[in-house]
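Asker: pasting a predicted model and its sequence here:
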Amino acid sequence: MNENKNISSQTATSPSERAGQRLCILGAGESGVGAAYLAQQQGYDVFVSDFGAIADKYKEQLQQWNICFEESGHTEAEILSAVEVVKSPGIPEKAPIIKKLREAGIPVISEIEFAGRYTDAKMICITGSNGKTTTTSLTYHILKNAGLNVGLAGNIGKSFAYQVATEKFDWYVLEISSFMLDDMYRFKADVAVLLNITPDHLDRYEYKLENYAASKYRITQNQTEADYFIYCADDAETIKVLDGKEIAAQQLPFSIEKQLVPGAYLDADNLIINVNKQHFQMSINELALQGKHNIYNSMASGIVAKVLELRNDTMRESMGNFRNIEHRLESVGKISGISFINDSKATNVNSTWYALESMTTDVVLILGGVDKGNDYSMLRDLVKQKVKAIVCLGKDNKRIHDAFEDEVEVIVNTNSAQEATQVAYHLASKGDTVLLSPACASFDLFKNYEDRGNQFKAAVREL
């Protein structure tokens, strides 16, 4: 996507050579503050700049480390004096400060690119429009249980850069978003996993799916014949791009529709993995993660485990006892025979499709928020089959009403998590499921999807 023509000149060699060189960090969230700490450790003159307010916990860390920072605006002279800039993935290319940096020819890179320079650990990198947090967490769970010295980072957990500065892991399992990949140049994944490509964040990609898909495929750049590329053979967009692309790494596909060797596939109710003469078999009924989408996630994680030649017993145990992450199809409990599930992390239509697909009861669906140009048509069949009522949780719900008024008899508007939960509870009957799976971002009524999920869980406890 982005051209960083000066990138090679900025790969610093030793702390003494870096002494006094200005490195600027844009954005003081988890990744930015971690990158600042690593940069300081590496001898740079570090300056952190955030256009918004910096959270107290990050401000305290920067003060504790004596790192210069500013908030609620950018001092351009300070930033444009940098030899290199590490950018938060949330800052778009159209931001004025990024345009000025590009014009000045100052390299702009991601935290992943920066931190990767200072570790010899092997990298397992997982991306995709949906399922990447679950797959990353499951892969980490399997590797850790197998006794590997492994870290978990990227879009999840503690900052990768901070861990590089403070830990000594042999392996990292990294959840990587398209925004991180856009500013990744020399970094290499030893094992790259691409789960799927569906429309998401298209406002950052000129509303062109092919631009977004190209961004996802940056996960394969710099790979060699000694590396691995794991992908879903059933995903149309993934295959469309792959057909016209040369990948140096060894390719390991997975599918629930056809048999693939090498790779992973289903044989009746058995998940089969065959990689490099390594064979694994497990009943899908024994997997901790249920639902069609989670068979894909388990296949991807299982292939990684077999590439690393982990023992089948360890894999079987880990894939059977894994507990999913918070806010992703998280069981909140049962009240009056009604199940409550928190899927607040479902911020796009595809994630909500996967959630509905895994439901085995009638559903009261809590939907809505900041609509990123959603196409709700793909949900219609599942809504018609499984959803008895929709509770809208957002400031503007017109598009949800327009999309589903012919499929569902009851669509109700609410303005808070507490109100939405109470309304959903009264609309549900014993044996039903109340599912918070919004298909939208959360920023109209909440700080983020975690805040939305936590408020929902608190409201359930109050019923």
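Answerer: Alright, I've got the coordinates.
Asker: only C-alpha atoms for contact and neighbour calcs from this point on.
Answerer: Noted.
Asker: what's near enough to touch E357?
Answerer: G291, K292, L382 (Cα atoms under 8 Å, 6 or more residues apart in numbering).
Asker: make it 7 Å
Answerer: Shown in contact with E357 (Cα atoms under 7 Å, 6 or more residues apart in numbering): L382.
Asker: then the one 4 residues further on?
Answerer: Contact analysis of T361 by Cα under 7 Å, 6+ apart lists G431, D432, T433.
Asker: residues near the last one, how many?
Answerer: What that stands for is T433. Neighbour count for T433, taken as other Cα atoms under 10 Å: 24.
Asker: just the second one next, same as before
Answerer: When neighbours are defined as other Cα under 10 Å, D432 has 23 of them.
Asker: likewise the first one?
Answerer: Burial of G431, expressed as a neighbour count using other Cα under 10 Å, amounts to 13.
Asker: tell me if I am right that it is in a helix.
Answerer: No. Counting by DSSP: H, G, I helix; E, B strand; the rest coil, G431 falls outside a helix, being coil.
Asker: what comes up buried for stretch 229-236?
Answerer: F229, I230, Y231, C232, A233, D234, D235 (16 or more other Cα atoms under 10 Å).
Asker: name the nearest residue to the fourth one, ignoring sequence neighbours.
Answerer: Translated: C232. Closest residue in space to C232, ignoring its immediate chain neighbours: F254 at 5.0 Å, by Cα to Cα, 6 or more residues apart in numbering.
Asker: what sits against that neighbour?
Answerer: Contacts of F254 (Cα under 7 Å, 6+ apart): Y231, C232, A233, L260, G263, A264, Y265, M299.
Asker: and the helix or strand hosting V193, what other elements does it pack with?
Answerer: Secondary structure assigned from DSSP states H and E places V193 in strand 191-194. Contacts defined by 3 or more Cα pairs under 7 Å, 6 or more residues apart in numbering; DSSP states H and E place strand 191-194 against strand 122-127, strand 228-232.
Asker: this is the other structure I want to compare:
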Amino acid sequence: MRLVILGGGESGVGTAILGKKKGYDVFLSDFGMIKENYKEVLTLNGIKWEESKHTESKILNADVVMKSPGIPDKVEIVKKLKALSIPVISEIEFASQFTNAITIGITGSNGKTTTTMLTYHLLKSGGLNVGLAGNIGKSFAWQVADENYDVYVLELSSFQLDGIINYKPHIAIITNISPDHLDRYEYKYEKYINSKFRITKNQTADDYLIYDADDQEIKNWLLNNKTNAQLIPFSLLDKHEKGGFLNQNTMELYINEEEFTMDTKSIALEGKHNMKNAMAAASVAQLMRIRKQTIRESLSNFQGVEHRLEKVLKIQNVLYVNDSKATNVNATFFALDSMNTPTVWIVGGVDKGNDYSELMPLVREKVKAIICLGVDNKKIIDAFGNVVDVMVEVGSMNDAVRTALHLTEKGDTVLLSPACASFDLFENYEDRGRQFKQAVRNL
């Protein structure tokens, strides 16, 4: 069996290692450059690879192709593979056939990473032999090759879900759905929504789908489509017979005929959206029979995720918050919604077709000044120019943070929540977040 891998990043190299171990004839091809450490791993494992090109004669003879999630379907080589009816799958699809572990798959436009990390924290604290993979850390395929976990918590992007055929998680979570990555879905929102719901397409009556029952797009999809999974909703607005809801200051869950309650004040994560993330993760812990006391302790000592509403420092009674992971409008909506003090907002980057109008009421209420940090800020200036008193354009993170220092007074918050991708000025959102934290520490 010939396995060809497109993309020499974390998921590509992990798949190559697993494929080699399972006796495939493996070839890896990357149209860009492969990082040195990955080249070493491939060479050490005797895996053939190429970079800066796709040699068709070595690719179109594949029995199966694993495509990295970053490569769109419209790339020529992918079109040619599909025309030849060669299966093009994701790393998740490939790796899942070689493990008997229970998988918990988590997707959504926002909150995926926090919910994934929190779920992992709850299960690990509960004593399960659990791995963490997907969009986070070491690739799923690599772990299936090297480790022996009983359970995996997987963060799954829509791109990873696009490449599944038979994979099904035992427990699926959809945190929420809002427009994102529409450039990859022909700017058709329903295509992106359907992509997210692929997470439940192979589930059976023995499996579970945990979802945000307040989310209009999720509700619409469930009204018009069928899943075989058992439904477990969570909500801040309505009480459900099964699932999670808020009862004043108490989070209540009803799962497996059992009740779980916790005072929301003792949950470490702040903000309404994080209450939902906590309900989703606690629902998984309940289904996996983790002790209630352990769930409570774990929810109260969870540290949060880097670059997601991360409190950096307080300087002269001004709090600096790093929310660089907010790469779309909906994520920034959550961030602004959780601000309780006058806010200087650092925003901007590569716009993925953003509509800023939903932020308007929050900006009017909470934002005293906007700092635009992007190559092209016209859309942000057009949207908010008449709404805030002060609007400044800057070209570097240092300038953004220094400008913020001059615009704040005691009791204010400086929030980096860009609502955009980072590729105009930074390597990625992590690089952007780290530069922010460094600039704050240098004040």
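Answerer: Perfect, I can see it now. On a predicted model such as this, the values are computed, not experimentally measured, just so you know.
Asker: quick one on the thing from earlier: could the contacts of F254 of the first structure go into a markdown table alongside distance to H279 of the first structure?
Answerer: What follows is the contacts of F254 of the first structure, written out as a markdown table (distance: Cα to Cα, whole Å):
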| residue | distance to H279 of the first structure |
| --- | --- |
| Y231 | 18 |
| C232 | 19 |
| A233 | 19 |
| L260 | 13 |
| G263 | 10 |
| A264 | 10 |
| Y265 | 12 |
| M299 | 13 |
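Asker: for the residues you listed, which pairs are in contact in the second structure too?
Answerer: Of the contacts of F254 of the first structure, the ones still in contact in the second structure (both residues aligned by TM-score structural alignment, their matches' Cα atoms under 7 Å) are Y231, C232, A233, G263, A264, Y265, M299.
Asker: redo those as TSV? Include distance to E317 of the first structure.
Answerer: Shown next, in TSV, are these (distance: Cα to Cα, whole Å):
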residue	distance to E317 of the first structure
Y231	24
C232	24
A233	26
G263	21
A264	18
Y265	19
M299	15
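Asker: and F51 of the first structure, how far from S129 of the first structure?
Answerer: 27 Å (Cα to Cα, to the nearest Å).
Asker: burial count for D30 of the second structure?
Answerer: By other Cα under 10 Å, 20 other residues sit near D30 of the second structure.
Asker: which position in the first structure aligns with it?
Answerer: Under the alignment (TM-score structural alignment), D30 of the second structure pairs with D50 in the first structure.
Asker: tell me, stretch 345-365 of the first structure lands on which residues of the second structure?
Answerer: With TM-score structural alignment as the criterion, stretch 345-365 of the first structure aligns to 325-345.
Asker: over to stretch 419-436 of the first structure?
Answerer: Stretch 419-436 of the first structure corresponds to residues 399-416 in the second structure, going by TM-score structural alignment.
Asker: got it, and stretch 289-305 of the first structure?
Answerer: Under TM-score structural alignment, the match for stretch 289-305 of the first structure is residues 269-285.
Asker: what's the closest of the helices and strands packed on strand 191-194 of the first structure to S339 of the first structure?
Answerer: Across those, S339 of the first structure has its closest neighbour in strand 122-127 (30.7 Å, Cα to Cα).
Asker: between strand 122-127 and the helix or strand just after the closest one, find me the angle.
Answerer: Downstream of strand 122-127 of the first structure, the first helix or strand assigned by DSSP H and E is helix 132-145. On the basis of axes from the mean of the first three to the mean of the last three Cα atoms, to 10 degrees, helix 132-145 of the first structure is oriented at 150 degrees to strand 122-127.
Asker: helix 132-145 of the first structure vs the second structure - mean distance after superposition?
Answerer: Helix 132-145 of the first structure differs from its equivalent in the second structure by a mean of 0.2 Å after superposition (mean Cα distance after the TM-score superposition for the first structure).
Asker: just give me how far that helix sits from the chain centre.
Answerer: Chain-centre distance of helix 132-145 of the first structure: 13 Å, with Cα atoms, centre = their mean, to the nearest Å.
Asker: go on, stretch 81-90 of the second structure?
Answerer: Computed by Cα atoms, centre = their mean, the chain-centroid distance of stretch 81-90 of the second structure equals 26 Å.
Asker: what does that stretch correspond to over in the first structure?
Answerer: So stretch 81-90 of the second structure sits over residues 101-110 in the first structure, by TM-score structural alignment.
Asker: so what does Q303 of the second structure match up with in the first structure?
Answerer: Counting by TM-score structural alignment, Q303 of the second structure corresponds to R323 in the first structure.
Asker: gap between that match and H141 of the first structure?
Answerer: Here the criterion is Cα to Cα. By it, R323 of the first structure lies 9 Å from H141 of the first structure.
Asker: then G291 of the first structure?
Answerer: Distance of G291 of the first structure to H141 of the first structure, computed by Cα to Cα: 19 Å.
Asker: which of these two has more residues huddled nearby?
Answerer: The residue with more neighbours, out of G291 of the first structure and H141, is H141; 21 against 17, by other Cα under 10 Å.
Asker: quick one: map the more buried one onto the second structure.
Answerer: Here H141 of the first structure is matched to H121 in the second structure, going by TM-score structural alignment.
Asker: returning to that earlier point: between the kept ones among the contacts of F254 of the first structure, which is nearest V460 of the first structure?
Answerer: Ranked by distance to V460 of the first structure (Cα to Cα), these are led by M299 at 33.4 Å.
Asker: for that closest one, what are its contacts?
Answerer: Contacts of M299 of the first structure by Cα under 7 Å, 6+ apart are F254, A264.
Asker: isn't there a strand covering it?
Answerer: No. Counting by three-state DSSP, M299 of the first structure is located in no strand; its state is helix.
Asker: burial count for the equivalent of D269 of the first structure over in the second structure?
Answerer: Mapped onto the second structure by TM-score structural alignment, D269 of the first structure lines up with N249. N249 of the second structure has 10 neighbouring residues, counting by other Cα under 10 Å.
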